[in-house]
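>>> missing the sequence, but the structure's below:
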């Protein structure tokens, strides 16, 4: 199982994990206080940096979509894709979307109606209009650009420069190579930080998703949603995704992703038809228009004067979240995108994925908004009491065939979580392996080992919720993932320098032509 494992890296990761879990168990209140202080510093004092970074990523995505750099093919001009296009897009979608887009797609607008941007009066018509648009912005073009830029940089270094590992410290050898103490230290720092941030990303994904699973399951079974019930949901979920991860990518992740996408399409069509269809479509159209009109304002809004906390609590959190998980998603994109041009990857991530998110927010969110505006529901008013878990269930209960809808949404959420965790554990097992061939997957038992470790994080979150009275779980998760983004910023800088250096050298020597289809090489001569 551990023959090709990077054992020192595993040991460092376990130590870091214990440094998080032990304080959660022994001094939970102190942990929450510390997280709140550090979170406030990052989201307030560094807001400008995260916003500029997000806009820069969006500009980079536009460059890949519209210039000759999009013609570069991962693996070289003769490389053929490993997966069918639909399956490839579905895997990339499901590896990054997880439960978040389903849960927030249904209830994020409620937060924005109560806590509005730009000083808009809460509960006003304008508040509802911006509530529809802002969720699309947070899950839109800039968000997916984070994953795209990291993925193509990793993919080019891995496939085209033929570096036989996905470890960033080795992919960036043109910057980090050398025996100087600072270089050695930076190499270990990079790998340890990225592995640790994998766990933080899983914490966010599973920490947000499993409580909703528990709420839905308890309603269907007619039993209280107790602490034991929540632990049981995590165990069942863990068994499933462990079995999925033990398969190869094509047999495990690919099948889950295909099924997940088709089930989501069917459910969304049903919700669109049984809801206020005209209102949903009209509000989607208006929200898209608002995003186009307000994109620059939203991208640079630091809320410095009004200081409402909206930007810090949402936009900065999201951008920090995307930074924290960008290598997790980037490694997956790099690994599965062999034979694809950078433009194809950009279209997959910044067109198809964005449309998927917008449809999710547009249909699920506007269904609930329609129920509140026209049918007497008060979801935004009960959000503070019920939280994400309870309000998601309440929205589903308003649908025709409510029990069936709850069951379908539970299955959809379950498989969405499973596909993301499967992708993460596969990527992590690859990252912490040595001497893997380009088309080789890690030992199934080694992937299972990481799956079991992943279960520690959601259990730790449940312990915090159980032991700290009145704890805001969402805010705690936001704090932890935001804090974990800081060291990743250092790694992003190193990757950017390494990728830029490699690309510049290949263009200078003409080696870049080996990655460009023959009929497009005239642009590079």
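Yep, that arrived. Computed from a predicted structure; not experimentally measured.
>>> alpha carbons only for contacts and neighbour counts from here, please
Will do.
>>> C-terminal to the helix or strand hosting residue 146, what's the next element?
Using DSSP states H and E, residue 146 maps to helix 141-155. With elements assigned by DSSP H and E, the helix or strand that comes after helix 141-155 is helix 168-171.
>>> name the residues that touch that next one?
Outside helix 168-171, the residues within contact range by C-alpha atoms under 8 Å, 6 or more residues apart in numbering are 154, 157-158, 163, 165, 176, 187-188, 190-191, 495.
>>> ok now the helix holding residue 146, how far from the chain's centre?
Relative to its chain's centre, helix 141-155 lies at 11 Å (C-alpha atoms, centre = their mean, to the nearest Å).
>>> stretch 498-508 too?
Offset of stretch 498-508 from its chain centre (C-alpha atoms, centre = their mean): 29 Å.
>>> buried set for it?
498-499, 502-503, 506 (16 or more other C-alpha atoms under 10 Å).
>>> next: stretch 357-366.
For stretch 357-366, by 16+ other C-alpha under 10 Å, it's 357-366.
>>> any idea which helix or strand carries the residue nearest the centre of the chain?
Closest residue to the average C-alpha location of the chain: residue 96 at 4.2 Å, with C-alpha atoms, centre = their mean. Per DSSP H and E: residue 96 is located in helix 85-97.
>>> over to residue 132?
Using DSSP H and E, residue 132 falls within helix 125-138.
>>> try this one side by side with the last:
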């Protein structure tokens, strides 16, 4: 009987690990087949279900705005007397580090310059119109929509954990809908889907980080990146984050993350001050206005009369990648958001990070565009071919560029290590029935699996292969997130709100 109970408790870990290991073996043995199959599936999904990703993300954003400004806006993530654990600014810094990190460093320059070089909608390449369009679309992909996806998962977890004291699992968010079913096969199935999607999303980010570290080594130390260099980078990072997660050095990692935010802020200020400052400030203002004025149209744009290859490579990939990454980020956001009202939560999770993202994208991406238009550089062309090089190519234009490039390499490396460290821990919790202290061997297995699948994705299909796998694995979790909206809404009604007034309850 005891053995049977132990097996039930480990079933999520066993099934998830088998699925991930199977993907690793598939990619290691027949990488060409894996790339071809996932690319074919992704193409079919984009063709048949691209609209589904588009409308789902629009619903997520609309639901978040309803929570932040609607009748439930005063409700707390916790009980009435619970106070926030972190100051507002510390909380914002932690949100930004968790939600963007190395992804924004990678694509904050790589995307706008790629759009500038190869715009969509018949816009002339490397023109003023292409410059404006590139910044708007980059802001669209990194602004309110991805943060609304993170917010949905975080809210579901926070209500379950802080108001019902349920395990810290995504399945716990469905307690208002399926009750004790969260402890049986419906909940277990949800947790397996969450773990697989999260692992792929994390591995995709780690693969991108590896590409960018390789590009940094090339720019700073003239080390040309190849598969051997990428393997060495992944090996070194794996050893570092495994030592950290197994030895419990999480406090050190937290301080490292905060220090990295200061480093990112310093690079941003330097680029703004030493780069084309007036051009950047004007484009921040312009992009801000254009983004919010065009947001409704962009949110629901599909391509029923033409091929949607561009949407598949950019918008749909982003939505899928963020959805697959959201259980990890959502868990972290939920953990640090106890005691905040829905209004304060939505303001902090949606609008502030989106504004900071605007400044980052326009400062670095806009600078690259400026140098191409006014100084005859070819940053956009090089970045379109190698997106991971864009950040360093822009920094090269600044006085004292070598120092800044070294700082950027340190920034990316620390984001790389801390993300892998946190992701391993979160997967350990997910696969240990919500136990906040998962066993060392569980953490070791997940750390090795994350690195293994990142290696396979990187070497088998490069960036395109990673995009394909992330898009495919995020599809089932999108349905789970849509169901989570009903669970959150039911939680709000049960916990004390009726129509537009608050019921006075003892536990508020």
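The structure has been received and is ready for your questions. Note that the structure is predicted; figures quoted are calculated from it, not measured.
>>> got a TM-score for the two of them?
Scored against TM-score structural alignment, normalised by the length of structure 2, the superposed chains reach a TM-score of 0.91; 500 aligned residues with a C-alpha RMSD of 2.6 Å.
>>> the residue nearest to the centre of structure 1 -> structure 2?
Aligned counterpart of residue 96 of structure 1 in structure 2: residue 99 (TM-score structural alignment).
>>> show me what contacts its match?
For residue 99 of structure 2, the contact set (C-alpha under 8 Å, 6+ apart) comprises 147, 150, 329.
>>> what stretch of structure 2 does the helix holding residue 146 of structure 1 fall on?
Going by TM-score structural alignment: helix 141-155 of structure 1 matches residues 144-158.
>>> residues touching the matching stretch, excluding its own?
Here stretch 144-158 of structure 2 makes contact (C-alpha under 8 Å, 6+ apart) with 57-58, 60-61, 64, 77-78, 99, 168-170, 172-174, 319, 322-323, 326-327, 329-335, 337-338, 346, 349-351, 353-354, 481, 484-485, 487-488.
>>> try stretch 201-220 of structure 1
Contacts for stretch 201-220 of structure 1 (C-alpha under 8 Å, 6+ apart): 98-100, 103, 224-225, 229-230, 233-234, 321, 324-325, 388-390, 392-393, 403, 406-407, 410, 413-414, 417, 421, 424, 454, 457-458, 461, 474, 477-478, 481.
>>> now the contacts of helix 168-171 of structure 1 in TSV, with neighbour count?
What follows is the contacts of helix 168-171 of structure 1, written out as TSV (neighbours: other C-alpha atoms under 10 Å):
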residue	neighbour count
154	28
157	27
158	26
163	16
165	21
176	20
187	20
188	14
190	19
191	21
495	22
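>>> would TSV of the residues you listed with distance to residue 435 of structure 1 be doable?
TSV is the format used below for these (distance: C-alpha to C-alpha, whole Å):
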residue	distance to residue 435 of structure 1
154	17
157	16
158	13
163	10
165	7
176	19
187	17
188	18
190	19
191	16
495	21
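>>> how close does residue 113 of structure 2 get to residue 389 of structure 2?
Separation of residue 113 of structure 2 from residue 389 of structure 2 (C-alpha to C-alpha, to the nearest Å) stands at 11 Å.
>>> neighbour count for these two, which is higher?
residue 113 (33 against 24; other C-alpha atoms under 10 Å).
>>> could you find the counterpart of that one in structure 1?
In structure 1, residue 113 of structure 2 lands on residue 110 (TM-score structural alignment).
>>> next one: residue 448 of structure 2
Aligned partner of residue 448 of structure 2 by TM-score structural alignment: residue 452.
>>> is it true that that match touches residue 238?
Yes. With contacts counted by C-alpha atoms under 8 Å, residue 452 of structure 1 reaches residue 238, the gap being 7.2 Å.
>>> doesn't residue 339 of structure 1 belong to a helix?
No. Counting by DSSP: H, G, I helix; E, B strand; the rest coil, residue 339 of structure 1 is not part of a helix but coil.
>>> which residues touch it?
73-82.
>>> so of these, which ones are in helices?
Secondary structure assignment by DSSP state H places none of the contacts of residue 339 of structure 1 in helices.
>>> buried subset of the residues you listed, written for ChimeraX?
The ChimeraX command for the buried members of the contacts of residue 339 of structure 1 (criterion: 16+ other C-alpha under 10 Å) is given here:
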select :73,74,75,76,77,81
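>>> in CSV: the contacts of residue 339 of structure 1, plus distance to residue 121 of structure 1.
Conversion of those to CSV gives the following (distance: C-alpha to C-alpha, whole Å):
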residue, distance to residue 121 of structure 1
73, 49
74, 49
75, 53
76, 54
77, 55
78, 57
79, 55
80, 54
81, 51
82, 51
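>>> so which of the contacts of residue 339 of structure 1 is the closest to residue 45 of structure 1?
residue 74 (38.4 Å; C-alpha to C-alpha).
>>> counterpart of the closest one over in structure 2?
Per TM-score structural alignment, residue 74 of structure 1 is aligned with residue 77.
>>> with residue 362 of structure 1 instead?
Under the alignment (TM-score structural alignment), residue 362 of structure 1 pairs with residue 362 in structure 2.
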